[in-house]
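Peer 1: Attaching a predicted model along with its sequence, questions to come.
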Amino acid sequence: MFQVIWIVIVGAVLGYLAKFLLSGKQSIPAWLTVLCGMLGALIGNFLATMIGVNDTRGIDWIRHILQIGCAVVAVAAGSAAWPRIRSRD
């Protein structure tokens, strides 16, 4: 159960950090920001594993940079898709 809470917390931090790093206003709801952050963490971890930098001695800087980069891409995609999704309602 604690792992699920930790995943949500990391997703929130990455999602809001990605919104901060993107220029302009991202008009997406909080739940979508957290979901995009979680997706960024998942894809960033996958990429770090694929290139062999997922578990290193010390702080895994490359993995964290990949997670942030993937979260930025996910938030940008979510921000672009949200008006179209919302207009369907």
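Peer 2: Arrived safely.
Peer 1: Please make it C-alpha for all contacts and neighbour counts, starting now.
Peer 2: Fine.
Peer 1: Residue 79 is in contact with residue 28, correct?
Peer 2: Yes. With contact defined as CA atoms under 8 Å, residue 28 reaches residue 79; the gap is 5.8 Å.
Peer 1: show me what contacts residue 47?
Peer 2: residue 66 (CA atoms under 8 Å, 6 or more residues apart in numbering).
Peer 1: Buried residues, the strand or helix carrying it. List them.
Peer 2: Assessed by DSSP states H and E, residue 47 sits inside helix 30-51. Within helix 30-51, the residues that count as buried by 16 or more other CA atoms under 10 Å are 32-48.
Peer 1: for stretch 48-64, same thing?
Peer 2: Neighbour-count burial for stretch 48-64 [16+ other CA under 10 Å]: 48, 54, 63-64.
Peer 1: What of stretch 6-19?
Peer 2: Those would be 7-8, 10-19, for stretch 6-19 by 16+ other CA under 10 Å.
Peer 1: try this one next to it:
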Amino acid sequence: MTITGIITALIVGLIIGALGRLVVPGRQNIPLWLTLVIGVAAALLGTVVARALGFADTAGWDWRELATQVVLAAVGVALVTGFAGRRSVSRY
């Protein structure tokens, strides 16, 4: 993978993560870097799912693949927010 591919994957991951974060209702107390990680993972997993279902290789912009990626990012953000909310922070 070239440096351009890595930078593109990070930008797409950030966008997918932000869209997933917007879909989840309420406030999410997770940092930007974690949103990026969730977005990149959701983008990769969404592409794998789209290829497995046979709708990843279409002409033009593939809205079904994008929707799959955003849904996976939303699930990831919701799970991470749920786990982060369960931690008890001691404040003295």
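Peer 2: Looks like it came in fine. If you're wondering where the values come from, they're calculated on a predicted model, not measured in any experiment.
Peer 1: mind listing which of the buried residues of stretch 6-19 of structure 1 are in helices?
Peer 2: Members of the buried residues of stretch 6-19 of structure 1 lying in helices (criterion: DSSP state H): 7-8, 10-19.
Peer 1: ok so, going back, average offset between the helix holding residue 47 of structure 1 and structure 2?
Peer 2: Here helix 30-51 of structure 1, set against structure 2 after superposition, deviates by a mean of 0.6 Å using mean CA distance after the TM-score superposition for structure 1.
Peer 1: So for the helix or strand just after that helix, what gets flagged as buried?
Peer 2: Next along the chain after helix 30-51 of structure 1, taking DSSP H and E as the criterion, comes helix 61-87. Applying a neighbour-count criterion of 16+ other CA under 10 Å, one finds 63-64, 66-76, 78-79, 82 buried in helix 61-87 of structure 1.
Peer 1: Which two of those residues have the greatest separation?
Peer 2: 63 and 82 (27.8 Å; CA to CA).
Peer 1: residue contacts, the spatially most central residue of structure 2?
Peer 2: Nearest to the centroid of the C-alpha atoms of structure 2, with distances taken as CA atoms, centre = their mean, sits residue 39, at 2.5 Å. Contact analysis of residue 39 of structure 2 by CA under 8 Å, 6+ apart lists 12-18, 20, 73.
Peer 1: need the contact list for the counterpart of residue 72 of structure 2 in structure 1.
Peer 2: Mapped onto structure 1 by TM-score structural alignment, residue 72 of structure 2 lines up with residue 70. Neighbouring residues of residue 70 of structure 1 by CA under 8 Å, 6+ apart: 39-41, 43-44.
Peer 1: which one of the residues you listed is nearest residue 3 of structure 1?
Peer 2: Distances from residue 3 of structure 1 to the contacts of residue 70 of structure 1, taken by CA to CA, are shortest for residue 41, at 13.7 Å.
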